[in-house]
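Colleague: Have a look; sequence and predicted model below, questions after that.
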Amino acid sequence: MLYASKYAPLLFAELPRSAIQALERLESVGAIYAADQPIEPLLHSAARTARALGTWSHGITGQGATVAVVEAGAIDLNHDDLAGQNGERDRYYHPDQLHIGTEATWMWHATQVAGVIASTAPADGDRGIAPDAHLLSGNAAGILGLAYAWDAVGATEWAIDQGADVLNLSWGWSTGTPSRSMNLLDRYYDLIVREHWKTVTVAAGNCDGNCSVLSPGKAYNVITVGAIDDLDTADTAADWNDDVASVFSSYVDPLSPYGDRNKPEVVAVGQRVRSTSVYNDWRTSDGTSFAAPAAAGEAALMISRADWLKAWPETVKAVVIATARHDEIWADADRSARATEDKIGAGCIDATAADHTLTDGRLAGVTLYPDSLPHSFWFEAAEGRTIRVAIAWDSHPTSWWWLPWASDTLKADLDLAVYAPSGSQVAGSQSWDNSYEFVEFTAPATGWYRVEVQKFRWDAGNTHEYLGFAWHSD
């Protein structure tokens, strides 16, 4: 046996063909996967493009939030700009690496990801999004520096046991050829979000002849993050208006019953990202690997502002989507057209807008029951303002041993409608296969608006849904 999960009905083992065939005949075995491929990393202005500086000016810098970097390698926690992060309990060692010493396990990729989240460099330089967040180094790499699915699960469960609020996964994994189908790690992290209330940010993947979003970024309940190029300009509104969707950022959506799932949910800067590296050095790199930790840092800032969000990853996701910037991003370098939702989701993350949403109380987390729909939220808005509203809920990966764990479906299809003070509908979103909906509209009048969460489908036996809600005004 290689690893037995504590948090999911999941066991990794090396078995002969005859034993696998015998397991296939057992009713208690929901699915069998080949898991012999290692996970792969997905490769100065991150904080500015994510607009974190406004949040810092209000004293919110990530204090009280714990972010785990689950990687095929360890963070160099001795770096001067990861100061205060070098407690021994904050490091996870794969059993195969216990004997080789801390320094030999350091990896530039993990250290660079960590710096995007929590570097303490000067605010006018390369500071991380949440510089006072607490980091955990979940090194999943085993012998020869390779990390497999069971290694990632082991590092993840160590991080949960250490109190991680946010998990960042800047890597992709497949069972061979990249596929649009969900696999065991998508289902595993869906369970971690729904059953263990953790916010999980995942790199969408880097196109290499196949632009399919990689696992575990195909999971319903995680926040999958693509990349943009901010052209190293991020100080003014005009600077933000030249941002371009990265050509390498994966966006081909997972397969779904009605074909309308959309991944990634958001994007962040992923080109020319300068961050901490091993041996007290700095490194500049490209990749969705460095976009995902910007979203992890944004989540840490939100938790720092409102610690109840530690238990509401659905609300974190709704806020991230509701406050993202969309219209400023170009599809390509010739700037002939704006990027589409298919490529950049709801847009580029905006930590300051998210913080305003929290301070203004424009968010909620509610538990919905079959007889509690439709459910309404109310907000007041001024005529002419651009309004963004988002809701998010979860898929239901099976968590009981006697049910097929391969099942990971949406047990509810919820729709979103917004009504003006006059009572007329001004916006709506009704996808079939997403676990979130969002709308954007210009307020036609000053007054109170009603958001209605509608039940298109609610499966028999579904007892409840956790729903996150947020809205933002420009």
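Modeller: Cool, the structure landed.
Colleague: C-alpha only now, for contacts and for neighbours.
Modeller: OK.
Colleague: and residue 42, what does it touch?
Modeller: Taking CA atoms under 8 Å, 6 or more residues apart in numbering as the criterion, residue 42 is in contact with 170, 171, 172, 203, 205, 206, 287, 288, 289.
Colleague: List the contacts of the second one.
Modeller: It stands for residue 171. Residue 171 makes contact with 39, 40, 41, 42, 71, 202, 203, 205, 289 under the criterion CA under 8 Å, 6+ apart.
Colleague: For the fourth one, give its distance to residue 215.
Modeller: Right, the one you point to is residue 42. Noted for residue 42: a distance of 11 Å to residue 215, by CA to CA, to the nearest Å.
Colleague: so what's in contact with the two at the same time?
Modeller: The contact sets of residue 42 and residue 215 overlap at residue 172 (CA under 8 Å, 6+ apart).
Colleague: could you point out the longest strand in this protein?
Modeller: Counting residues, the longest strand in the chain under DSSP state E turns out to be strand 447-458.
Colleague: Return the member of the contacts of residue 42 nearest to residue 149.
Modeller: Of all the contacts of residue 42, the one sitting nearest residue 149 is residue 172; the distance, using CA to CA, is 10.1 Å.
Colleague: need the contact list for the closest one.
Modeller: Each residue near residue 172 by CA under 8 Å, 6+ apart is listed here: 39, 40, 41, 42, 203, 204, 205, 214, 215, 216, 217.
Colleague: Return the entry from the residues you listed with the maximum number of neighbours.
Modeller: Ranked by neighbour count under the definition other CA atoms under 10 Å, the contacts of residue 172 are headed by residue 204 with 38 neighbours.
Colleague: That one contacts residue 226, doesn't it?
Modeller: Yes. At 5.2 Å, residue 204 counts as touching residue 226 under the criterion of CA atoms under 8 Å.
Colleague: And for residue 272, the neighbour number?
Modeller: Burial of residue 272, expressed as a neighbour count using other CA under 10 Å, amounts to 19.
Colleague: Distance-wise, check it relative to residue 240.
Modeller: Spatial separation of residue 272 from residue 240 under the definition CA to CA is 16 Å.
Colleague: so how many other residues sit close to residue 118?
Modeller: Burial measure for residue 118: 33 neighbouring residues, criterion other CA under 10 Å.
Colleague: structure B:
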Amino acid sequence: MAGTPNFDRRTFLKLSAAAGLAGMAGVTSATPGRDPGPKKDEILVGVSKTADSPQAAVEQHVPGNAEVVHENKSLSYAAVKFPSNAPSHARENFIEAITKKDEVKYAEENATLEALYTANDPKYGSQYAPQQVNADSAWDTTLGSSNVTIAVVDQGVMYDHPDLSSQFGSDKGQDFVDNDNDPYPDVLSDEYHGTHVAGIAAGTTDNNEGIGGISNSTLLSGRALSEGGSGATSDIADAVEWAADQGADVINLSLGGGGYSSTMKNAVTYATQQGSLVVAAAGNDGRRNVSYPAAYSECLAVSALDPDETLARYSNYGDEIDVAAPGTNVLSCWTTSTEYKEISGTSMATPVVSGVAGLALDVYDLSPSDLRNHLKNTAVNVGLSSAKQGSGRVDAANAVTTDPGSGGGGGGGGSTTTTIDDSLSSNADSDCWSYTWEYSSPSQVVVELSGPSNADFDLYVNEGSGTCPSTSTYDYRSWTTDSNEQITIDNPDTAADLAMMVDSYSGSGSYTVTITEKE
């Protein structure tokens, strides 16, 4: 049913405006000679895309003892490396100074993220995870399809493993640690996490070999973690962007740590806009604190269950959790000989969900937003709080047999879309809009901004209050380095109209805001 929302518009000046410059499209890989893994001496500087290039905008402000060592033009950031013996206040002073420059949107440490698994005594054993999520029943409908691609951004994957080789095409992936196009693990005895994750999501099923993965989807490996299981934000963000550009339908991130990062947020926003569902691990601290990148609204956050479907003691939980999946003692592929071993963690729960997503995509043509809703709507309540299970334990059989339009598992299945077209005249211009809800209890609202390519517009949203957000006070912000922004809100607060602001960080031109409300 078409909606008939009402809009009120007011245009006002920002108290302080900053003109910006930004980079061209495209990406350059890590500069040869960069050390693999963590890059604790680097600062990532995000630059508005109206500049000639991120490197050109940043290097004029870099002190003599530092240098620009890497840039990503699609995500529009540059990495500045300081000497390892430089005092910490040198980097802090640089962040403070560079963020005052008109063309710079943010500066942050190149934080280290780690694989989110909890090692135990690996042992052979029977699988239970596919049965727990009813994958065996789903396989009566589909085993999955090579037309669906799951990208594993992780350690390298042993793509010649007997249970994985048929899931890889001619393009095995990309290595963002060693800067080449071969994502094979460097040290097989140490680098098993990516292979284990890949086997859970898409180890070949029904081939008289080893284990059965959740789906027979095509695999793509983005090696962004070293053999030690850790990696720099820049390598992981570059890998996420690359996977989206390769057409990955699902991007699996069994990793986390480092806190909020604008660089990583921009990467998962970019991937979502390119049509990829980003599935991420909640974290293994055993506390109420969902790890980033899972905590970003664009990501489908996954908590881990024990075999008895209680929350695993190591699993993080919180309001950001979307679904749960088995994560304890999950059997999958290993990198020594043709072994199969059990390990535990939200890292293991995440590819279960990615595999279920792959099965659903073989049956239904769904956008990332609709696929996210479908997995949540077809999840099974296992008796935990929403902070621990989200919408419930993911269920493969429900996901492939429930028509997304039927609203099975919750929601009425309807949606309404409304667009707003207007323009901003300069970087001192902003528009505020209010949207009247069509549904009394929508399951989700997606707000998208499409603006001019030669400007940098940002999107801010408030829910529940009806008050217009500002650049400093808001509930949600999409603040990438270009004018394409997206905000997804699950179970939005409809106590008042949705309030949205389109702000020009730099430049002028026409824009379109699209609001999609779903029952």
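Modeller: That came through, no problem. Everything quoted here is computed from the prediction, not taken from an experiment.
Colleague: mind checking how far the longest strand of the first structure is from the chain centre?
Modeller: The chain centroid and the centroid of strand 447-458 of the first structure are separated by 25 Å, computed with CA atoms, centre = their mean, to the nearest Å.
Colleague: Okay, buried residues for it please.
Modeller: For strand 447-458 of the first structure, burial by neighbour count (16 or more other CA atoms under 10 Å) applies to 448, 449, 450, 451, 452, 453, 454, 455, 458.
Colleague: what ranges do the strands span in the stretch 151-300 of the second structure?
Modeller: Secondary structure of the stretch 151-300 of the second structure (DSSP state E, counting those that start in this stretch): strands located at 168-175, 218-223, 230-232, 250-253, 255-256, 277-281, 299-305.
Colleague: And these: which comes nearest residue 360 of the second structure?
Modeller: With respect to residue 360 of the second structure, and counting by CA to CA, the nearest of the strands of the stretch 151-300 of the second structure is strand 250-253 at 11.3 Å.
Colleague: From the contact counts, what lies against that closest one?
Modeller: The contact analysis (3 or more CA pairs under 8 Å, 6 or more residues apart in numbering; DSSP states H and E) places strand 250-253 of the second structure against strand 149-154, helix 233-245, strand 277-281, helix 346-363.
Colleague: repeat that with 10 Å
Modeller: Strand 250-253 of the second structure is packed against strand 149-154, helix 193-202, strand 218-223, helix 233-245, helix 262-274, strand 277-281, strand 299-305, helix 346-363, with contacts defined by 3 or more CA pairs under 10 Å, 6 or more residues apart in numbering; DSSP states H and E.
Colleague: Put together a markdown table for these, with distance to residue 9 of the second structure on each row.
Modeller: Converted to a markdown table, those look like this (distance: least, CA to CA, whole Å):
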| stretch | distance to residue 9 of the second structure |
| --- | --- |
| strand 149-154 | 42 |
| helix 193-202 | 47 |
| strand 218-223 | 44 |
| helix 233-245 | 35 |
| helix 262-274 | 27 |
| strand 277-281 | 33 |
| strand 299-305 | 31 |
| helix 346-363 | 39 |
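Colleague: Name the stretch among the ones you listed that sits most buried.
Modeller: Mean neighbours per residue, mean count of other CA atoms under 10 Å, is largest over these for strand 299-305, with a mean of 33.
Colleague: mean per-residue distance, that one to the first structure?
Modeller: Once the two structures are superposed, the average separation between strand 299-305 of the second structure and the matching residues of the first structure is 0.5 Å (mean CA distance after the TM-score superposition for the first structure).
Colleague: Which residue numbers in the first structure does that strand align to?
Modeller: Aligned by TM-score structural alignment, strand 299-305 of the second structure falls on residues 222-228 of the first structure.
Colleague: aligned partner of residue 174 of the second structure in the first structure?
Modeller: Checking with TM-score structural alignment, residue 174 of the second structure has residue 92 as its match.
Colleague: now swap in residue 400 of the second structure and tell me
Modeller: Matched across to the first structure, residue 400 of the second structure falls on residue 355, judged by TM-score structural alignment.
Colleague: repeat for residue 323 of the second structure
Modeller: When the first structure is aligned by TM-score structural alignment, residue 323 of the second structure is paired with residue 266.
Colleague: how close does its match sit to residue 183 of the first structure?
Modeller: Remark: distance between residue 266 of the first structure and residue 183 of the first structure (CA to CA) = 22 Å.
Colleague: the more surrounded of those two?
Modeller: In this comparison of residue 266 of the first structure against residue 183, neighbours counted by other CA under 10 Å, the higher total goes to residue 266 at 28 against 22.
Colleague: so that one makes contact with residue 321?
Modeller: Yes. Under the criterion of CA atoms under 10 Å, residue 266 of the first structure is in contact with residue 321, at a separation of 6.9 Å.
Colleague: Need the overlap of contacts for these two.
Modeller: By the contact definition CA atoms under 10 Å, 6 or more residues apart in numbering, residue 266 of the first structure and residue 321 are jointly contacted by 223, 345, 346, 347, 348, 349.
Colleague: What's the separation between the second one and residue 79 of the first structure?
Modeller: So the one you mean is residue 345 of the first structure. Separation of residue 345 of the first structure from residue 79 of the first structure (CA to CA) stands at 34 Å.
Colleague: Likewise for the third one?
Modeller: Taking CA to CA as the criterion, residue 346 of the first structure is separated from residue 79 of the first structure by 35 Å.
Colleague: more neighbours, the two?
Modeller: Neighbours of residue 346 of the first structure and residue 79, each counted by other CA under 10 Å, are more numerous for residue 346; the result is 28 against 21.
Colleague: before we move on, back to that, so which of the strands of the stretch 151-300 of the second structure gets nearest residue 493 of the second structure?
Modeller: Of all the strands of the stretch 151-300 of the second structure, the one in closest proximity to residue 493 of the second structure, counting by CA to CA, is strand 299-305 (19.6 Å).
Colleague: quick one, the closest one and helix 262-274 angle?
Modeller: Using axes from the mean of the first three to the mean of the last three CA atoms, to 10 degrees, the interaxial angle of strand 299-305 of the second structure with respect to helix 262-274 works out to 100 degrees.
Colleague: by how many degrees do strand 299-305 of the second structure and helix 346-363 diverge?
Modeller: Our comparison of strand 299-305 of the second structure with helix 346-363, counting by the same axes, to 10 degrees, yields an angle of 120 degrees.
Colleague: Run through the neighbouring helices and strands of strand 299-305 of the second structure.
Modeller: Taking 3+ CA pairs under 10 Å, 6+ apart as contact, the helices and strands that strand 299-305 of the second structure lies on are strand 250-253, helix 262-274, strand 277-281, strand 323-326, helix 346-363, helix 368-377, helix 386-389.
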